[in-house]
Structure formats: structure tokens, C-alpha cells
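A.B. asks: Quick one, what's the 3D model for this:
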Amino acid sequence: MTFDKYVAAGAMIGFLTVMAVEPALAHTGADHGAGGFATGFLHPLLGPDHVIAMIAVGLWGVFLGAPAIWVLPIVFPLVMALGGVFGMIEVPLPSVETGIALSAVVLGLCVALAAKPPLWMAALIVGAFAIFHGYAHGAEMPVASDAVSYALGFVVATGLLHLCGIGFGSLARWPAGKLAVRAAGVLIAIAGGAFLSGIA
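C.D. replies: So this is what the prediction gives:
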């Protein structure tokens, strides 16, 4: 199996996983169950703002090329896990929902514009937004959940969403595919703007 086929297979698994989950319209802060890994795994998939931002990270990584295509989807979950710890121990962090919505706007625009900053800058942008996403996951952890299993669940789900973005972003190898990927970036930015206006 070639490298491209591995990426396509992984993206398909991630896509099917995402599609199998009933979507939610926003964060409710509600207890999604008392499980550990499964509850953590579902949490990112239940928030469309999380989903589109995670996919945008994968899409942007494709435009940036190697090594960013793998660095960004590694940086995001690692920093997100730290944000999750902050949320679990209730470290004050203002404007979490605004930060999440802004992540979709900014990352969507980076894809739409095919922005190519230096790798360190791209990683810094992605890492900064990861704090907000992780914080939301950690703060909404059900009381009865095992923290480590829960965190592992939302990190794995996030990785699959990144893989979906990478899989779709692979279309950018062709001119028409590049337009489709950039159009997806526009839609992500618009959706992020809608989330942002809903918060304000």
C-alpha cells in the first residue's frame, strides 16, 4: 500500500467516524456520560466549531507541505492536551468560546489564502488556538470520568479530524482540487464567523 493510500484510508476511517456521531449545535457544558475514553473521543465530534477547526489544521498542513503536514497535526493535540489539563483544574482562561470560533476564522482564511508562513509561525498559530480547544474539552469533562482516558479520547478524535483534513487536502495536487480545498477554507472561515457572531 502506498503512502497516499494510507492517508486516504485513514481519512476515510476518520470521516466515517465523524459521520457516525449525531452532531450538536454548540457546547452545552452538559455531562455527555460518565465514561473515560469514549466520552473524551466523542466530545470534539459533538461541537461543529471543533470539527471545522481540526479539519482546517489538516488542510493547511497540506498547503504548507512537508514537514508541516505532520508537524501541525502533532503540535495541535499536544498543546491541546495541556489546555485540557488547564480546563480540568479550572485555571482561569477568558473568552474560550471566542478563541475557538476565531480559530476557525483564522485557520479557514489560512487555507483559503493558501498562506505559507514559516513553519515556526504556523505551529505557533495552531498551538495558540489548541489551548482554547483543549481547555473547553477539559472544563467539560464529566465528573466521573477518568481524566487520562478522557484526554486520550479527545486527542485521538482530534487526530482523526486532522487526518480527514489531510485526506481532503490531498486533492490540492490538481488545479481543480486546489480550488476545492481553498473553497473549503472559505466555508470554514464563514462558519467560524457565524459562531463568533453567535457568541457576541
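A.B. asks: Only C-alpha atoms from now on, for both contacts and neighbour counts.
C.D. replies: Will do.
A.B. asks: does the residue nearest to the spatial centre of the chain count as helix, strand or coil?
C.D. replies: Taking C-alpha atoms, centre = their mean, the centroid of the chain lies closest to residue 54, which sits 1.8 Å from it. Secondary structure, DSSP: H, G, I helix; E, B strand; the rest coil: residue 54 is helix.
A.B. asks: structure for this one too, so we can compare:
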Amino acid sequence: MRLLTKLFSAAVLFVPAVAFAHPGHDASGALAGLSHPLTGLDHLLAMLAVGLWASQQKGNLRWALPVTFVAMMLVGGWLGFEGLNIPYLETGIATSVLALGLLVSVALRPPVGLAVAMTALFAMAHGVAHGLELPTQASPWSYATGFVCATSALHALGYAAARALPQAAAPLVRLAGMLSAAAGVWLLAGA
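C.D. replies: Modelled structure (predicted):
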């Protein structure tokens, strides 16, 4: 019950953003950065999956996966702000949704270096996409702060949801991974 109360409290923080549904209220870009990961199915699923996958790990990988994702997403965001456009970027992002979903569905525990490298690659693609979608006249810093906060919250939500379940419910986390992978296939078909 405590977990549900904390999750609800965190969700309430996003409610004031509804009042800014009309353009012209946020010249800083913070709300745009905050909403970007929450409104795109591809970003939402990938970031939740990172949290789910981290919850299935042991030791340092529990924190290394989300931290790596956020750090490399920032690097990718900076590259996107600078105008780097990666060919097949949307295909790469859809592939990350598929791959992360599969990793969760089989609860893969790869060596640390491989897990961090995969996470970094996926994060870079998401970051470049965030950077390329910087709103005109918005501050890159406040926009980046927004998408980092939203991403971190999604990682934490995925992690906390999986860890709150009893061990007997581990198949539910794997099922969530399968559903995410299926969404990745659907996204790839449209990419």
C-alpha cells in the first residue's frame, strides 16, 4: 500500500502540466522535455523496460543500467541539439523497444560490460531523438532537465513495480517484457 501511495504522489506531480496544454506557456522547454518521454509510446516502453530489466539484475547492474541510460541519453540529446541526425533513427528506437522487451521477457543477466554497452546504445538513440525535437526558442538545459526527470521517473517506476511484486509474480514482469517486445515489432512495422 505504501508503494501505491508513493506512486500516486509522484503521478500527482505531473497533473499541473495539464493546465499548460495550450502553447505559449513554457518558454523554458522544461514541460516539453518532461512530456516527451511520457507521450511517445516508443520512449515510454523502452524507459519502463530499463527499470524492469534493472530489477531482474543482481549487484551493480541494478543501478548501472538506469544510470547508464540517463547519462548516454544526455550525450545523445546534446548531439541531437547540435543537429546530428542518425539514419534510421526511428527504426533504432523501435528496435530498442523490441530488444529491451525481449531482455525483460527472458530475464537475461549478461556480463556487466555487455549490458551497459547495449543500454548505452539504446539510450544514445533515444537521446538524439529528444535533442532533435527541442522546441524552437526553448532552453536546451531546461528541456534536457525535463526529459532526464521523466526518464528517471519511468526507470524508477518500472523498477519499483517489479520489486514490489512477490517472487511468485515474476512471470508478470516477463509478460510485460513480451508485451513490450510485441509493441516493438508493431513499431518496427510502421517505422
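A.B. asks: Could I get the TM-score for this pair?
C.D. replies: Put the two chains on top of each other and the TM-score (TM-score structural alignment, normalised by the length of structure 2) is 0.87; 185 aligned residues with a C-alpha RMSD of 2.4 Å.
A.B. asks: dump the residue contacts of the residue nearest to the centre of structure 1.
C.D. replies: 158, 161, 162, 165 (C-alpha atoms under 8 Å, 6 or more residues apart in numbering).
A.B. asks: so how far is residue 159 of structure 1 from the last one?
C.D. replies: Pointing back at residue 165 of structure 1 there. 10 Å (C-alpha to C-alpha, to the nearest Å).
A.B. asks: which one of those two has more residues nearby?
C.D. replies: For residue 165 of structure 1 and residue 159, the more surrounded residue by other C-alpha atoms under 10 Å is residue 165, and the numbers stand at 28 against 20.
A.B. asks: Translate the more buried one into the numbering of structure 2.
C.D. replies: Counting by TM-score structural alignment, residue 165 of structure 1 corresponds to residue 158 in structure 2.
A.B. asks: so that match is in which element?
C.D. replies: helix 140-164 (DSSP states H and E).
A.B. asks: which of the residues in that helix are buried?
C.D. replies: 140, 142-163 (16 or more other C-alpha atoms under 10 Å).
A.B. asks: Equivalent analysis for stretch 183-200 of structure 1, please.
C.D. replies: Buried, per 16+ other C-alpha under 10 Å, within stretch 183-200 of structure 1: 183-193, 195-196.
A.B. asks: So which bit of structure 1 is whatever helix or strand residue 97 of structure 2 lives in matched to?
C.D. replies: Secondary structure assignment for residue 97 of structure 2, by DSSP H and E: helix 89-105. Aligning helix 89-105 of structure 2 against structure 1 (TM-score structural alignment) gives residues 96-112.
A.B. asks: on that earlier part again, with structure 1 superposed, average distance for the helix holding residue 158 of structure 2?
C.D. replies: Here the mean offset of helix 140-164 of structure 2 against structure 1 after fitting is 0.8 Å, by mean C-alpha distance after the TM-score superposition for structure 1.
A.B. asks: For whatever helix or strand comes next after that helix, which outside residues touch it?
C.D. replies: Following helix 140-164 of structure 2 in sequence order, the next helix or strand is helix 170-190 (DSSP H and E). By C-alpha under 8 Å, 6+ apart, the residues outside helix 170-190 of structure 2 that reach it are 42, 45-46, 49, 52, 91, 94-107, 162.
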